[in-house]
Every structure is written in C-alpha cells, then in structure tokens.
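Undergrad: structure for this input, please:
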Amino acid sequence: MQKGRKRPLPKGQAQTDRNKAYTVTEPAELLPFLLKHVTGAGRNVIKNILAHGQVAVNGKSTTAYNYQLQPGQTVTVSKERPKEKLPFEGLSILFEDEHLIVIRKDSGLLSVASDTGKDNEVTAYRQLMAHVRLDDPGNRIFIVHRLDRDTSGVMLFAKSEAVQQQLQNNWQDAVRERSYVALVEGMVKKEQGSVKSWLKESKTLKMYSSSRPEDGLLAVTHYKVLRAGKDFSLLELHLETGRKNQIRVHMEDIGHPIAGDKKYGARTRPIGRLGLHARVLAFIHPVTGKLVRFETEIPKLFLKPFQGQLQN
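TA: All right, here's what the predicted structure looks like:
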C-alpha cells in the first residue's frame, strides 16, 4: 500500500456512521461539520443526505448546507429517509415540537368539524391528527383555541390533553400577545381606540353586545388604524379577552363591520372572503417556560382596496 493512502473502510461502515449523533464543540456551518465528522461518505453523499431531510439539529430536521451550528448542539444523522408527509389542504405548519403544533390556517378551512358536518369534511384538526399518526398510530392532537372558518391566521394545537388543559386554564396569563388585522368598511377617523362590552349569544347563535353592563361575558378589543381610505380601513387589533366572534361584534358596534361579514352588518365583499386575519400569537411555552412568538404577513388581498389611493 502506498504511503499516506487511506485504507478503505470496512463494508457498511459509512452506513453505520451515518446513523449517529455528533456534539458540536465549536461554531461551524453544517455541511463542513458533516464532511469532517461523518466518515466514509463523500461530499455528494453528504449533500444527498441533507437534501432528503436525514439531518437534524437538536431534533429539528434541516436541509440548509450553511446552517450555523453553535457549541452544545447535537447533530443527528439518520440512515433512513424520513417518511413522506401528508400534503396539507388550507394550512401550513409554522412550528412543531413534541408538545405543540402551531399552524397558519387559510380562510375557508374549518378548525374542527361542525356539528352538522360530514364525516369526511376537511378540517385543520383532522389533517393534523393524520399528520401526527404517521409517526405513531396512537398519537393525538387537542385543539387549544379556534378560528372561524373564514378567518385566516395563527392557530395553536397541543399534542397531549395535559398540555391542552394547562394552556387553556392559564390562557390569559400564558398569552402575551394576540393581534389581528381586519379590513373594515368605511373610513375609521379615530387613529386608535378601545371597545368594551358584555357579549351574549342569541337563540340564532349570533353574538351581540348587551345594553346592560355586566350582562354577559366581558370583552375588550383595542384597535389602531394602519391604513384608511374613503371606503375601507385596515386595522390592527389586540385582544384583551378572547370571546367568540368578539372582533366581529365590536367592529359592527363602532359602525365599521369587517368587509365580507354579512352576519355582522357588512354590505360589501371586496376581497371575496372575510377580512380578518390572526397575525400574531405569542405565549409562554407550557413545558419549556420560554416565550415563543409567531407572526405572519398581512394577506395581500387586504391591501387591494387601497391600491391607487393615497394613504391616510
């Protein structure tokens, strides 16, 4: 054997080494780190492993060659390609760990099945249940809060009943920020304000503000004007309470119903959907105790009525 030439690895060694965990001891990019530590695998093999989602950093899969590693992290390389994930309809996952799933729901998708819904009705709940059962048929998810069918935005699900109960029982304290954007009818002249009322539900299942103080559930909504035109305004809304249809009722109360919300007084449907989007949700993680925050973009459709107009 020539001097300096590496001896060939025993058959199967590379495959075995690619099923190991490696501890990061100094800052590095992921691809060079793998090339250094995964023995018996060339550059193309490593890139192929990365591309197929077989590399995870602290348990979270990544395909980024330039992922910045920090000391103390663990890089796991699996010899098995991950199972194919189910395609989602009307939702995308923003975050997932062993306790929670945070999604962005599209307008038109039900959060959970309606009482009169069909057994095969597509919902966020059913899709996510099928998603977690790919790993274990015994896995389940639990809904923490709901968004109306025609409202889009950030939604939170728990992976155990214990986590669900912890979140729901401490919702007011756990949630640090919960904001929406709403396209409403008319020009809102007051730049910011608050709406406070006591909400009740009619026999036709429509929520309304009682004319008597403390007659119902207290609801408080704060708003700020982002854009205003002659016919429509775009508002940022922060919830102090989280009552059923709270924003929709309060916008009707101030004379500026949400565009497309015929149930609560709207006369127009300029964007072909309800003009309400849950943009931000920030809360204390029930297990780690850390503050986590999820923010989504304002739907482009919400800006359509202001095109060609001067901003206020």
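Undergrad: please make it C-alpha for all contacts and neighbour counts, starting now.
TA: Fine.
Undergrad: got the contact list for residue 212?
TA: Taking Cα atoms under 8 Å, 6 or more residues apart in numbering, we find residue 212 in contact with residue 198.
Undergrad: now do the SS call for it.
TA: At residue 212 the chain is in coil, as set by DSSP: H, G, I helix; E, B strand; the rest coil.
Undergrad: center of the chain, which residue is that?
TA: Nearest to the geometric centre of the chain sits residue 103, at 2.9 Å (Cα atoms, centre = their mean).
Undergrad: for comparison, sequence B:
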Amino acid sequence: MPILKYTVSKNIDLIKLANIKGIDSQNLKKSLAIGGILVNNKRIKKIDTKLKKGDRVSICLDENPPEFEFSKDWIVYEDEYLIIVNKPQGITTQGTMCYDINHLYYFVKQYLNGYAGLHHRLDRDTSGLVLFTKKKEVNKEVAKLFKNREIKKYYITIVHGRLERKKEINQPIGLIPESNPKKWWVNMPESKQAITIVKPIEVLKNFTLIEAMPLTGRTHQIRVHLSSIGHPILGDKFYNQEEKSNYSLMLHCKKLEFNHPVTKKKVTIETDMPERFKDLLKKEKE
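TA: Okay, here's the model as predicted:
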C-alpha cells in the first residue's frame, strides 16, 4: 500500500497532478471514494479539487478497507444521549490516513443517521466496548468524565506465563524516538505517567487470564505495561518479537462503569467473553 506524498510547486488541478505523477484516473477515483487523499491533512472527496502552491498532498494507492457490515447486535447500550458498541476485532475505531469508510465511527454515524461524538478508541485488534455521544450538548460532560478518570474501563487479556498475584504497574510510557511504525515503551524521553492494575482471573500452565484496569490512558498502555513486566499479551507480535503463536491479539474491553452525564445514575455495561478467549481457554484445559 504505497502512500505518495507531494508538496505542490505551483497552482494545479488534482487530476492534472495525478496524471503528471503517473496515477491513472481509476486509481485516483478509488482513493477519493474511500477517503484516501489528504490535502494539508484534510480529507478531500472531489476530483476537481484545485491545489495551491505549497499544499501538502498525500495519496494512498491500492488500499482495501476492512470488509465489515454493521450489525445492531454490536449495540449493547443506547439511550437518548449515549450509545455503547461492542467493537469486533479487526475493525478500526475511526478512519486511517488511507480510508474513511468501514470503521466503527463510520458505522455508528450511519446507524444514527447523523451525529455521533467519539471520545476514546480501541486498537484495531482490540475488541470491546466503545462509547459514543448522540448529542453535542453532552460532549463536555463526557469529556470531563474521561479527563477526570471517572469512566472505569475493565479489560480481559490472556498473557504469557503465570501471573499469580494482583499487581500495580506504575511505569511512565513514551514514544520510542524515531520508531517507524510508531512504538511506545516505558521510561522513554518525555514519558507520561501510566498506571495499570492487573489481577489474575485464572492461572493456567503456560498462560494467565487476567483483568487489567488502566488508570491512565496512554497509547498501547496495557500492551506495553504487560510486556514490560515479562507477561506480553498472547498474539501481540508488535510488543513481543518472540511471539510464535498464530493467535490474534487476546485483549478485550469487557466492562465500562461511570455516572451518566445527564441522569447522574451509575451505569455498568459488561459484555460476554469473546469466543476466541473461550476457545483458547478450552484448548489449554484439554
């Protein structure tokens, strides 16, 4: 999937620039249709877009967005103000640099036939609960809940090794300098405080099913913290180069707890354990 980047040297039509760069109209139209062309970091949709000298253009070619179809079964909670969706593994929470269709935010806006507010994200390969607002007027209160860490998020994960005691992992996390793709780790320059509480649910011979509760919201926090203490998540080849299994990432946001931004009543939403977890645990016990 090549990403072509240009800085425009003179005023020019997008289609003419594409022609000069050897991009045929069919590929250009496909990239436009899926949201794969950005001008000055803003997505454009029109083939007759006029570019100005100094504009920064990126064009993604040969991109194929994930093939998902929205199911109402994903919805686990909905009221006048909020909707909470159980995100399947493999779908992004929002668009990427190369596409703006077939992601969770896209589907939720389609389902609501209008506005949806996104306040937090899960990685593509992490499944579980994602909360959206349905009305702009509650965004401020929901944002405050996240900022003040008043929305509790509980994850389940299966890790390598035997983790037999509850543990608080208090290690700051930061971006590894010059990492490409971007990767995070503990105690990096400009790291920020990161705290995760982990406790075993079931200890098996080679793996442990655990509950993880992040008290902060750093990128890849649970994955980084668990790998840093020698218990990388099963299936996480990004943070465990020694991962040899063919399992997908065993990380799922299972429960959300918070006080409703309008009614102020306590809301607790919990999902069932995903089938991939059940299958692995059953196999390990045989």
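Undergrad: any idea what the TM-score is?
TA: After superposition, the two chains reach a TM-score of 0.69 (TM-score structural alignment, normalised by the length of the second structure), with 215 aligned residues with a Cα RMSD of 2.3 Å.
Undergrad: the second structure: which residue goes with the residue nearest to the centre of the first structure?
TA: Counting by TM-score structural alignment, residue 103 of the first structure corresponds to residue 85 in the second structure.
Undergrad: now its match: closest residue in space, sequence neighbours ignored.
TA: Distance criterion Cα to Cα, 6 or more residues apart in numbering; nearest residue to residue 85 of the second structure, sequence neighbours excluded, is residue 75 at 4.5 Å.
Undergrad: which one in the first structure is aligned with the one you found?
TA: Using TM-score structural alignment as the criterion, residue 75 of the second structure maps onto residue 93 of the first structure.
Undergrad: list the buried residues in stretch 255-273 of the second structure.
TA: Under the neighbour-count criterion of 16 or more other Cα atoms under 10 Å, stretch 255-273 of the second structure has 255, 256, 258, 259, 260, 261, 270 buried.
Undergrad: what's the answer for stretch 99-109 of the second structure, then?
TA: Within stretch 99-109 of the second structure, the residues scored as buried using 16+ other Cα under 10 Å are 99, 100, 101, 102, 103, 104, 105, 106, 107, 108.
Undergrad: doesn't the fourth one fall inside a helix?
TA: It refers to residue 102 of the second structure. No - in this structure, residue 102 of the second structure is coil, not part of a helix, as judged by three-state DSSP.
Undergrad: so how far is residue 89 of the first structure from whatever residue of the first structure lines up with it?
TA: In the first structure, residue 102 of the second structure lines up with residue 122, judged by TM-score structural alignment. Look at residue 122 of the first structure and residue 89 of the first structure: by Cα to Cα, to the nearest Å, they are 8 Å apart.
Undergrad: biggest helix in the second structure, by residue count?
TA: Counting residues, the longest helix found in the second structure (DSSP state H) is helix 275-285.
Undergrad: may I see the buried residues of that helix?
TA: For helix 275-285 of the second structure, the neighbour count (16+ other Cα under 10 Å) marks 277, 281 as buried.
Undergrad: sec struct for residue 247 of the first structure, please.
TA: At residue 247 of the first structure the chain is in helix, as set by three-state DSSP.
Undergrad: check which helix or strand the match of residue 75 of the second structure maps to.
TA: Per DSSP states H and E, residue 93 of the first structure falls inside strand 91-96.
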